[in-house]
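[1] Can you look at this prediction? I've put the sequence above it.
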Amino acid sequence: MENNRIQILKEILLDLHHGASPESVQERFNQHFKGVSALEISMMEHELMASEDGVTFEDVMSLCNVHANIFKGAIADVEVADADQEGHPVYVFKQENLALRSAILRIRRIIENISKPENEPFKSDLLNGLKHQMTLLGQFHNHYTRKEKLFFPIMERYGNDSPPKVMWGVDDDIRKLFRDAGSKLQELSNSDADIEEFSKAFETFSEEFEAMILKEEAILLMILLETFTQDDWLSIAEESDAYGYAIIKKQSRTRTEENTENTRIIDTPEGQFTITFTPKPKNKSVANRETTQPFGNGYLSVEQANLILNHLPLEITFVNKDDVFQYYNDNVPADEMVFKRTPSQIGRNVELRHPPKVLDKVKKTFNLLRSGERDQVPMWFKSERLGKFVYVTYAAVRDDQGDFQGVLEYVQDI
């Protein structure tokens, strides 16, 4: 990356934030760039939000669509072996976008036809079809969650923390727009006025949703393809089932099979593909997991302690005193967890694990526990997905001297 290119991109973006028209900025962009690396965009956004120019995360998020349109067609393609094979996480991600676009087109066709006089006898069927397509489209939640829980942590490890933060904020805005459209759908009757209200809400949602598809495929995936290793893609393929898929065919579990020392076959919902690579060497534990040692009021081996934690009727998460997500237990499979956890989240800063809309609440909770003002902060809610009433406790963990060592979160089905 060349610093002068990043500086020019920053200046263009600042001009936008200071009121320049997209057309004038586009012209200047075209003068300076034949192709731009997605990594340069990531670096530019990071430096912009970290600078003293007064541009905030919210500012960048509000102009996210303008940024994407300016970069459209200019971002250099990145070719990576295996990425276009059926079953590769990139291939699956793109196939989902195709399926989601198709659902949007079907909904638009139904809206277009539902008020035509000649379709009056079929209005009830069309309304049912509309609700079915909206249910299918609602599976974009799985698509977004996989992106946020599997792609973003790895990006952050490589220093690309600005795009995830901005994109997650936009994702949450899109989720809200979909809920608004869903509310209008529930109010639908045979009234043309009601259908018009739903149509407006749906188009507001779909405009932002389709813009996000552009950002995902023109910017996000280019960053991933430039930076992720084969090990990264393998971990994503292995952990994706926990979060589910959008519309495309699913299977219950993802299986990896090691055929040779440097080859793996991956079975995923869209098919099977092979990656040839040199795996990272695994760290060998120096501790004997079977040897017992003093532990609390008795003695346990590492293996026994692990089994006990995994057999507790609780989902346990530990964030250490440096706000780093350090541990979670395997009480149930990941796809059955109330708060889904996968290995890629380990080592992630707690602020980066939460969507921007709840970040202030998370910080407040941790400050209460860290300061000693509270020892526990409870919450409860009804999980519609699991059909459970859930009780969550955030508890301060302190050592024998009373010094704060982290936060223990435990989740119960009550």
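    That came in fine, so what should we check first? Residues are numbered from 1 along each chain as shown.
[2] can we go C-alpha only for contacts and neighbour counts from here?
    OK.
[3] sec struct for Ile12, please.
    Under DSSP: H, G, I helix; E, B strand; the rest coil, Ile12 falls in the helix class.
[4] Can you tell me how far the residue minimising distance to the centre of the chain is from Ile107?
    For the chain, the residue sitting closest to the mean C-alpha position, by C-alpha atoms, centre = their mean, is Glu148 at 1.4 Å. Going from Glu148 to Ile107 by C-alpha to C-alpha, to the nearest Å gives 26 Å.
[5] ok, back up a step: so the residue nearest to the centre of the chain makes contact with Lys165?
    No: with contact defined as C-alpha atoms under 8 Å, Glu148 does not reach Lys165; the gap is 9.4 Å.
[6] still on that earlier bit, give the contact list for the residue nearest to the centre of the chain.
    The contact partners of Glu148, taken as C-alpha atoms under 8 Å, 6 or more residues apart in numbering, are 164, 168.
[7] for it, helix, strand, or coil?
    Strictly by three-state DSSP, Glu148 counts as helix.
[8] And here is the other one:
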Amino acid sequence: MSKTIDFSRSVYELVTEYPELVDIMAELGFTEIKKPAMLHSVGKLMTIPKGAKIKNIPMEKVLMALIQHGFTLSGEMPATAMDEVPETVAAVAAEEAPVSRTEQLKAYLRRLGAGESLESVRADFVENFQDVEASEIMQAEQELMREGTPLAEVQKLCDIHSALFHGATREEKIANAEKEVMASVRRAKELAAQKDYGNKNERAAVLAAIPGHPLHTLTRENAVLSGWLTEAKAKLDAHEELGELFARIRELSVHYAKKGDLLYPLLKVKYEISGPSNVMWTVDDEIRDELAELSKLDAHTPAWEERLRAVLQRAEEMIYKENNILFPICSVNFSETEWHGIYRDSLDYADCLGVKAEVWPEAATPAAAAPASEGEIVMPGGHMTLEQLTALLNTIPLEISFVDADNYNRFFNEGPKVFKRPGMAIDRDVFSCHPPKIEPMVRSIIDDFRNDRRDSVPVWMQKNGRIFLVTYMAVRDKTRKYLGTVEIVQDMEFAKEHFAH
């Protein structure tokens, strides 16, 4: 049977068909061909003529060796094949020293960019990187982004990484997950000496065991979601409708929002760990958006089911990434004070995935006021100069009037007003500013506020041909102590005009 060498085919393809080529090419000087990682990465992009040019091996020598071993030659001959070699391939292939694992990971990504199927790359990835560490994935992602690789391409590496956790059997999945859990995570070189990642998983487990701790809540949510995803897949296999289960799974959007608002930015800005925020955050959005799109389609066709299976798989993979990469990284880097702040901020989010957030007493005490510069006004939510605060209140498209607990006018924001508020009215009794027929209503509203019978009173009215909403609201502190009343006037004509179109 004729053995044909087509010079347009990759080295990997030729070696796969003719294994004896490995020794032949190695004797000619192509020593990298005996390194499985190189063969499975760069070898899939490299042809023999291009490799000869990079290694400065005369093609005549290559041709003679192949002919002597009984090969027939076809495809692009050396004279035309010795064109420009892609710089990214040449830079890796010409290196005689062992290629770093990060560079090998990046080579997998380049193969995807060249159009190779995800499954093919995944197969090689699992074969050569079963013991890859989370930090190596993170480092490869960050280096690629620094080199200008589009974020969409980097996200593919995130998808390949999920192959680590998905063996053919349940036992393999557990084994791979445990291997990843025990892998040490290292930060970038400049932070490696400052952070001990050796016990990252133990630290994450300790935090996740504290009732009310953010990792406790997030981990419980993942456990529930994992069960629902398994149930959903079983229903799809049985050709059953998901019903309410689909809506419950979509609650992962709240879980993802908490990660996006509370974890990713802190990792990126303070600790310069941008991989999770740039890659995982985008995957979160894609999962959430795909579920939303599928929910709008009434016809549950085979194509719809296929899309649903795919997004459920991505959601399952995200659970692994959170539990084995994101949460351990956070546990090593975030300070106790930062975890307290994350807990307090998380209280603004609705409970989701059937998990009710527990109280974390240690973090329940409000944080101390943020440090302020001289001349600033310090508030629980931050600090501003008087100039900034004044401009902010004047910029808000509302007429704002504040009456204190003793019924005196204390503040009007500036600017044109439909309901005039003369500056001379400041420090006057609020009732003196209303005509006799209105005064009883004003007294009644404030009395209800003072005695905690009501919190707000909306009044819709027309004035000068325009619609206005006047809202009176009780101003209270956190103990519900009455501090005064605020009147807010808003021109609602814009809403009428908006919905008229």
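    Everything's here; your move. It should be emphasised that the depicted structure is a prediction, and the values quoted were computed from it without experimental measurement.
[9] And the TM-score, once the two are fitted together?
    Counting by TM-score structural alignment, normalised by the length of the first structure, the TM-score of this superposition works out to 0.53. Behind it: 257 aligned residues with a C-alpha RMSD of 3.6 Å.
[10] Ser235 of the first structure corresponds to which position in the second structure?
    Matched to the second structure by TM-score structural alignment, Ser235 of the first structure sits across from Gly341.
[11] surely its match meets Ala364?
    No: checked against C-alpha under 8 Å, the pair Gly341 of the second structure and Ala364 is beyond contact range at 9.3 Å.
[12] The two: which has the busier surroundings?
    The neighbour comparison of Gly341 of the second structure against Ala364 (other C-alpha atoms under 10 Å) goes to Gly341, with 18 against 13.
[13] with the first structure superposed, average distance for the helix or strand hosting that one?
    Assigned by DSSP states H and E, Gly341 of the second structure falls within helix 336-346. Compared with the first structure after fitting, helix 336-346 of the second structure deviates on average by 1.2 Å (mean C-alpha distance after the TM-score superposition for the first structure).
[14] Give me the buried positions along that helix.
    339-344, 346 (16 or more other C-alpha atoms under 10 Å).
[15] Next secondary structure after that helix?
    Using DSSP H and E, the next helix or strand after helix 336-346 of the second structure towards the C-terminus is helix 361-364.
[16] Which neighbouring elements make contact with that next one?
    If you count contacts as 3 or more C-alpha pairs under 8 Å, 6 or more residues apart in numbering; DSSP states H and E, helix 361-364 of the second structure packs onto helix 336-346.
[17] What is the helix it packs on packed up against?
    helix 214-237, helix 361-364.
[18] Output the ones you listed as TSV; include the columns distance to Asp285 of the second structure.
    Output for these, formatted as TSV (distance: least, C-alpha to C-alpha, whole Å):
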stretch	distance to Asp285 of the second structure
helix 214-237	17
helix 361-364	30
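[19] Need the winner for burial among these.
    A comparison of those by mean neighbour count, using mean count of other C-alpha atoms under 10 Å, puts helix 214-237 on top with a mean of 18.
[20] what angle separates it from helix 336-346?
    50 degrees (axes from the mean of the first three to the mean of the last three C-alpha atoms, to 10 degrees).
[21] Now helix 214-237 of the second structure on the first structure. Mean distance?
    Relative to the first structure, helix 214-237 of the second structure is 2.1 Å off (mean C-alpha distance after the TM-score superposition for the first structure).
[22] and what of stretch 312-319 of the second structure?
    Mean for stretch 312-319 of the second structure is 1.1 Å (mean C-alpha distance after the TM-score superposition for the first structure).
[23] That stretch: which residues count as buried?
    Buried-residue list, stretch 312-319 of the second structure, by 16+ other C-alpha under 10 Å: 312, 314-319.
[24] Identify all contacting residues around it.
    With contacts defined as C-alpha under 8 Å, 6+ apart, stretch 312-319 of the second structure is touched by 162, 165, 222, 226, 229, 233, 280, 284, 287.
[25] For those, which two are the farthest from each other?
    Using C-alpha to C-alpha, the two most remote members of these are Lys233 and Met280, lying 23.1 Å apart.
[26] can you tell me what part of the first structure the helix or strand hosting Met38 of the second structure aligns to?
    Met38 of the second structure is part of helix 36-40 when elements are defined by DSSP H and E. Using TM-score structural alignment, none of the residues of the first structure align to helix 36-40 of the second structure.
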